[in-house]
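In: build me a structure from this.
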Amino acid sequence: MTLPEPPESSSRPLSGRRALITGASRGIGADIARAFAAAGADLVLTARDASALEEPAGRLASEHGVRIAVLAADLAAPEVPDRLWGDAATLLGGLDVLVNNAGISHPETVDQLDSAHFDETLRVNLRAPALLAARAGAAMAAAGGGAIITIASAAALRPLAEHYAYSTAKAGLVMATRTLALELGPQGVRANSICPTVVLTDMGQRVWGDQPDKAAPMLARIPQSRFAQPHEVSDVAVWLASDAASMVSGTEIPVDGGYLIS
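Out: Presented below is the predicted three-dimensional model:
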C-alpha cells in the first residue's frame, strides 16, 4: 500500500481551495472568512442580508488576492438548504469545503420554553445545516472528495442550562456530521465538528464578557479560566480544511479551555 505524502508547509495552506461559509456576516463566521481568505481560499459567503457582506468581501479579496462571492441565504426557508450548495458552486466553478456556521439561540429555561423558538432553532441549527451538508457531501463525493466543517458547540457534548433547543439541535448536528464521515469517507469526504465554549465575538463580549456576575460560574468550569477568542475557532477550521488534517474525520474538536473535562 502506498501512503500519501505529508503535506507541504505553506503560509497559505488553502490555496486553490473553494469554500462556502454560512453565517459569514458577523461573529465566528466573519472571522472564519478572514482566516480562510488569508490562507488562500476562494470563498462564497452567505448571510440573510447579503449587503452586509459586500464591504468585508471586497476588502478581503483585495487584501489577500482571492475570489469572493456573496449570496443571500435564509437557512430557515425550507427550500434554501437543498439548493444553496449548487448556487454557490456555480459562482466559483465548484466547491471543495463547506463550513456550516450559521446558527441562532433563544436562551430560556425549560419551564419557559417557547415552542416557536424551539421549532426555529431546530430549523436553522439542525435541519438546514444537516441538509446542506448532505447535498454538499454528495457533490464532493462525486467530484472526488472535500471537507465539511460543522461549527457545533460544547453544548452539544455537555448540557447547558437555558439552552434546551440549542443543545438538542447542536447534538443532532454532531451526529449528522459523524454519519457523513462514515458514509462518504470512502469517496474522499472528511467531516468534523468544532465545539467551542463561549466565544468573545462582539455579541459574546456583550452577553458574557461585559457581565462578570453571569460569566463567573461559567469561567469557574473552564480550567484555563477564560473564554475563547474568534481566531481560536478559525485556526482550527483552517487546519481541518487543509491537507494537514488529511487523516482527521468523524470527530469533534473542543475549543473550550478544558471545559468538557471539568
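
In: CA atoms for contacts and neighbours, from now on please.
Out: Noted.

In: any idea which element the residue lying closest to residue 235 once chain neighbours are set aside lies in?
Out: Nearest non-adjacent residue to residue 235, counting by C-alpha to C-alpha, 6 or more residues apart in numbering: residue 35, 7.1 Å away. Secondary structure assignment for residue 35, by DSSP states H and E: helix 27-38.

In: compare with the first, here's sequence two:
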Amino acid sequence: MARSDQGAPVSPATRPGIGPVLTPGRWALITGASSGLGSEFATQLASRGLHVALVARRAGRLEELAARLRADHKVDAHVVVEDLSRRDAAAAVHAAVKDAGIAVDVLINNAGLGTSGDVIDTDPARIDELLQVNVTALTGLSRLFAADMVAAGAGAIVNIASVAAAIPAPHMAVYSASKAFVASFSQALAVELEGTGVRVVTALPGATATEFAEAGGRIPGPASMHARAEDVVASFLTAVDQLRTPLVATHGRADAAMAALLPKLPRRPALRLIERAMRAR
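Out: Reported below is the predicted structural model:
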C-alpha cells in the first residue's frame, strides 16, 4: 500500500478529498520517464517529496533515474519496464502498480512517438506504433487511473499533447493528428470529471530541447529557440497547482499565442505556411 508523508499506509478511502495533490507522500506515475520531459517530470515531482512510478521500455535508464531520485530526494521510486506500443500495455502498467501496492494520485501521460515525412512514405508499422503509444495507451491509462482517482476522491492527470495539436502539420500528419486527439480527449475528460476531485491538465508544449527527434519527430526552429525541459515541466506543474478544470496549459507567450491563433487562421493558407516550414527542415 502507498505511504503517507509520515510513512503510514494510506488507503483510497482515507486520503484527502479535493485540494492540492502535488504534496509529499503521494504517488505520481510518469510514462516515457527515461528521458526528456518524462525524466524532468519525475525529478521535479520527487523534489516536492512525491514518490514516483517510472514507466518506459529502457530498463537501464529507469533504474539509473530511480537510484538518483531515491538518493537525492529520499523518496520511493518504482520502476515499471513496459513498451507502450504493445496492445495491452495500459492494463499491464495498471496491474503492475496495483500489484506493488501503489495508489497513483498523479498520472503524467508523457510517452510519445513522432514521425516525419509524407504519410505514403511512412512505414505502416511505425504509424501503428505511434498511434498505439500516443492515442491508445494514453486513453487506456487515463481511463484506468481516473477511475481509481474518482474512487479516492482526488487526483490529477496531465496529458501531454503539443502545440502541433492546434492545426494539421503536413509532413508530420500522423503525429499532429494524434496530438489533436490527445487535446480533444483530455479537455472532454476534464469536464466529465468535474466535481469528482480529479483534475485534468491538457499540456501543449512547443519546441523543447529533448530527445524527441531521436524518437522520429521534428523539433521546429533553431536550437537556440528551444525551451528548456525544466522550465516547460515547471509551468505544467504550476497549472496542476492552480486547481482549475478544464485547463489547457502552455509554456511561454509564444506557445500560448500559437495555440490560440493557429486554429483561427484561414485554413488553406495556414496549412501551406506550415507545409513550407516543415519541408524546409
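
In: okay, buried residues for the helix holding residue 35 of the first structure please.
Out: Of all the residues in helix 27-38 of the first structure, those buried under the rule 16 or more other C-alpha atoms under 10 Å are 27-38.

In: same check on stretch 212-222 of the second structure?
Out: Result for stretch 212-222 of the second structure [16+ other C-alpha under 10 Å]: buried residues 212, 216-219.

In: repeat that for stretch 162-180 of the first structure.
Out: Buried residues in stretch 162-180 of the first structure (16+ other C-alpha under 10 Å): 162-178, 180.

In: kindly report the same for stretch 86-94 of the first structure.
Out: For stretch 86-94 of the first structure, the neighbour count (16+ other C-alpha under 10 Å) marks 86, 88-89, 91-92, 94 as buried.

In: max pairwise distance over these: which two?
Out: 86 and 92 (10.4 Å; C-alpha to C-alpha).

In: so where is the helix holding residue 35 of the first structure in the second structure?
Out: With TM-score structural alignment applied, helix 27-38 of the first structure matches the range 36-47 in the second structure.

In: the matching stretch vs the first structure, average distance?
Out: Once superposed with the first structure, the aligned residues differ from stretch 36-47 of the second structure by a mean of 0.8 Å; criterion: mean C-alpha distance after the TM-score superposition for the first structure.

In: which residues does that stretch contact?
Out: Contacts of stretch 36-47 of the second structure with the rest of the structure, by C-alpha atoms under 8 Å, 6 or more residues apart in numbering, involve 22, 28, 30-33, 51-52, 54, 65, 69, 73, 75, 108, 110-111, 209-212, 229-230, 233-234.

In: try 6 Å
Out: The contact list for stretch 36-47 of the second structure (C-alpha atoms under 6 Å, 6 or more residues apart in numbering) reads 32-33, 73, 110, 210-211, 229.

In: among the residues you listed, which are located in strands?
Out: Taking DSSP state E, every one of those sits outside strands.

In: in the second structure, what residue corresponds to residue 61 of the first structure?
Out: With TM-score structural alignment as the criterion, residue 61 of the first structure lines up with residue 70 in the second structure.

In: got the angle for the helix or strand harbouring its match vs helix 36-47?
Out: Using DSSP H and E, residue 70 of the second structure maps to helix 59-73. Going by axes from the mean of the first three to the mean of the last three C-alpha atoms, to 10 degrees, helix 59-73 of the second structure is angled at 30 degrees with respect to helix 36-47.

In: tell me which residues of helix 59-73 of the second structure are tucked away?
Out: For helix 59-73 of the second structure, burial by neighbour count (16+ other C-alpha under 10 Å) applies to 59, 62-63, 65-66, 69-70, 73.

In: ditto for stretch 245-257 of the first structure
Out: Buried residues in stretch 245-257 of the first structure, counted by 16+ other C-alpha under 10 Å: 246, 249-257.

In: then stretch 220-237 of the second structure?
Out: 227, 229-230, 232-237.

In: what residues in the second structure pair up with stretch 158-177 of the first structure?
Out: Mapped onto the second structure using TM-score structural alignment, stretch 158-177 of the first structure covers residues 167-186.

In: so what touches that stretch?
Out: Residues from elsewhere that reach stretch 167-186 of the second structure (C-alpha under 6 Å, 6+ apart): 114-118, 161-162, 164-165, 202, 263, 275.

In: which helix is the longest one in the first structure?
Out: The residue-count maximum for a helix in the first structure (DSSP state H) belongs to helix 164-184.

In: how big is the offset of that helix relative to the second structure?
Out: Relative to the second structure, helix 164-184 of the first structure is 1.2 Å off (mean C-alpha distance after the TM-score superposition for the first structure).

In: quick check: angle from the helix or strand just after that helix to helix 164-184?
Out: The helix or strand immediately downstream of helix 164-184 of the first structure is strand 189-196, counting by DSSP H and E. Interaxial angle of strand 189-196 of the first structure relative to helix 164-184 (the same axes, to 10 degrees): 160 degrees.

In: sec struct for the aligned residue in the second structure for residue 74 of the first structure, please.
Out: Aligned counterpart of residue 74 of the first structure in the second structure: residue 83 (TM-score structural alignment). Three-state assignment for residue 83 of the second structure (DSSP: H, G, I helix; E, B strand; the rest coil): coil.

In: now residue 150 of the first structure
Out: Following three-state DSSP, residue 150 of the first structure is assigned to strand.

In: I'd say it and residue 102 touch.
Out: No - using C-alpha atoms under 6 Å, residue 150 of the first structure makes no contact with residue 102, being 9.6 Å away.

In: which SS class is residue 250 of the first structure?
Out: Relying on three-state DSSP, one would call residue 250 of the first structure coil.

In: which residue packs closest to it, ignoring adjacent ones?
Out: Closest residue to residue 250 of the first structure apart from its sequence neighbours, by C-alpha to C-alpha, 6+ apart: residue 178 at 4.6 Å.

In: cool, thanks, signing off.
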